[in-house]
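Visitor: I'll drop the sequence and a predicted model, then ask my questions.
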Amino acid sequence: MILETDRLLLREMTLSDLDALLLVLGDAELMRYYPKPFDCEMVQKWIERQRRNYAQHGMGLWAMVLKATGEVIGDCGLIWQEVEGHQELEIGYHVRRDQQMQGYATEAAYACQDYAFNVLGRDRVISLIRPENIPSRRVAQKNGLKVVKEILWRDIPHYIYAVQRSESKLLATSNLSEAEKSKFKA
């Protein structure tokens, strides 16, 4: 396990997560902001890429696991992205469609932001989000990220959402009261 919140565990992906992640990354509606939904081979390569990230950087996108059931419902984590010639630490997330609107992406992304600032000592994190991806934009906004620029990234318009450590009002998610957590429901 890498991170834990009240409801979630974030852990390294393994190939045994392929079927669970195919339900997320292979969902055409969920992946409408990507060039196309993933097939089984693409999900396998996704997992292998994350495993390389773990070995090389000590982080990547991690499997998002519901503590109550042990079920993998998506991924969330920290990945290095090249943006306009600079390396930026991005918080990325995907949640299975039937598990959305319960605040899981917000909770997991918040834990990742806390980890980036308070464990890794980073001063800034970003999320690259397509302008029309309103659900992901809401997650970023709830976690204090703001649009700082619109760019063409991989030939597609994206907003760079960012937050500086000095701007963040971070508390560890596991320390939030139920009332505070309710603010993160997406």
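Guide: Good, I have the coordinates.
Visitor: Could you use CA atoms for every contact and neighbour count after this?
Guide: Noted.
Visitor: Would you map the strands across this protein?
Guide: Residue ranges of the strands in the chain, as given by DSSP state E, are 3-4, 8-11, 61-66, 72-83, 86-95, 124-129, 146-153, 156-164.
Visitor: possible to save these as a markdown table with mean neighbour count?
Guide: Output for these, formatted as a markdown table (neighbours: other C-alpha atoms under 10 Å):
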| stretch | mean neighbour count |
| --- | --- |
| strand 3-4 | 18 |
| strand 8-11 | 23 |
| strand 61-66 | 26 |
| strand 72-83 | 22 |
| strand 86-95 | 20 |
| strand 124-129 | 24 |
| strand 146-153 | 15 |
| strand 156-164 | 19 |
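Visitor: Nearest to Ser182 among those would be which one?
Guide: Ser182 lies closest, by C-alpha to C-alpha, to one member of these: strand 8-11, at 15.2 Å.
Visitor: Next one for the comparison:
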Amino acid sequence: MIETARLVLRKPLLSDASSLFEFLGAPEAMQFTHTDASLKDCRQRIAVHERRRRRDGYAPWTVILKSTGRAIGWGGLYDDPFDSGWGVEPGYYFHPGAWGHGYGSEFVSAALAEADHTLKLAKVGAFARPENRVSRRLLEKAGFELIRFVPEIERFFFERQRPTALTSPAPPIAS
């Protein structure tokens, strides 16, 4: 479990599926990515990612708003089990009622801290559709650089290297 100023990020439970399906199954909320067609599909998505957590040591979390205890999002670091081969990326999906409050930036910051300090990943990638300006701006603000457009998936690919201060050995201590 990870806590930020306003959020709790924890492993999803199958009992979260109904709350998560409110937005993971809503075309408006998921307009730039995959929409779950049914509650069963949402449960399947959770289960597939949890199997990957056991294998990889990371997977999406349920995002809980501390002030209400309500699930407002789902996402985290993962190598997409439905389209693998692109490497580790942060995915983030929020209920439309949570949009515009800075939760995405807070979430991505926590996910990158996990990538840098716990998982010690050398780099993290991310994708955003050209028309998803909010996500593109969030990624750039978090330190991701636009690498290229990937026509076969109609998305921009971004990448963020682990900060050099975290990858370099500590300087020698002067005596």
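Guide: It's in. Not measured: the values here are computed from a predicted model.
Visitor: With distance to Leu21 of the first structure added, can I get the strands of the first structure in JSON lines?
Guide: Converted to JSON lines, the strands of the first structure look like this (distance: least, C-alpha to C-alpha, whole Å):
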{"stretch": "strand 3-4", "distance to Leu21 of the first structure": "19"}
{"stretch": "strand 8-11", "distance to Leu21 of the first structure": "13"}
{"stretch": "strand 61-66", "distance to Leu21 of the first structure": "8"}
{"stretch": "strand 72-83", "distance to Leu21 of the first structure": "6"}
{"stretch": "strand 86-95", "distance to Leu21 of the first structure": "9"}
{"stretch": "strand 124-129", "distance to Leu21 of the first structure": "20"}
{"stretch": "strand 146-153", "distance to Leu21 of the first structure": "25"}
{"stretch": "strand 156-164", "distance to Leu21 of the first structure": "24"}
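Visitor: so what corresponds to Tyr93 of the second structure in the first structure?
Guide: Matched to the first structure by TM-score structural alignment, Tyr93 of the second structure sits across from His94.
Visitor: hang on, isn't that match packed against Ala63?
Guide: No. The criterion here is C-alpha atoms under 8 Å, and His94 of the first structure misses it with Ala63 at 9.7 Å.
Visitor: ok so, going back, contacts only, for the match of Tyr93 of the second structure.
Guide: 24-25, 74-76, 105 (C-alpha atoms under 8 Å, 6 or more residues apart in numbering).
Visitor: Find the residues that touch each one of His94 and Ala63 of the first structure.
Guide: 74-76.
Visitor: quick one: which of those residues is nearest Ala68 of the first structure?
Guide: If you rank these by distance to Ala68 of the first structure using C-alpha to C-alpha, Gly74 comes first, at 14.9 Å.
Visitor: And the closest one, what's its match in the second structure?
Guide: Under the alignment (TM-score structural alignment), Gly74 of the first structure pairs with Gly73 of the second structure.
Visitor: any idea how far its match is from Gly143 of the second structure?
Guide: 22 Å (C-alpha to C-alpha, to the nearest Å).
Visitor: Enumerate the positions of the lengthiest helix in the first structure that are buried.
Guide: Assignment by DSSP state H gives helix 40-57 as the longest helix of the first structure. Applying a neighbour-count criterion of 16 or more other C-alpha atoms under 10 Å, one finds 43-44, 46-47, 50-51, 53-54 buried in helix 40-57 of the first structure.
Visitor: Equivalent analysis for stretch 128-139 of the first structure, please.
Guide: So for stretch 128-139 of the first structure, counting by 16+ other C-alpha under 10 Å, buried means 128-130, 136-139.
Visitor: first vs last residue of it, how far apart are they?
Guide: Terminal residues of stretch 128-139 of the first structure lie 12 Å apart, using C-alpha to C-alpha.
Visitor: list the contacts for Glu88 of the first structure?
Guide: Taking C-alpha under 8 Å, 6+ apart, we find Glu88 of the first structure in contact with 80-82, 125-126.
Visitor: Nearest to Phe38 of the first structure among these?
Guide: Gln81 (20.1 Å).
Visitor: wait, the closest one sits on Leu89?
Guide: Yes. Using C-alpha under 8 Å, Gln81 of the first structure is in contact with Leu89, at 6.4 Å.
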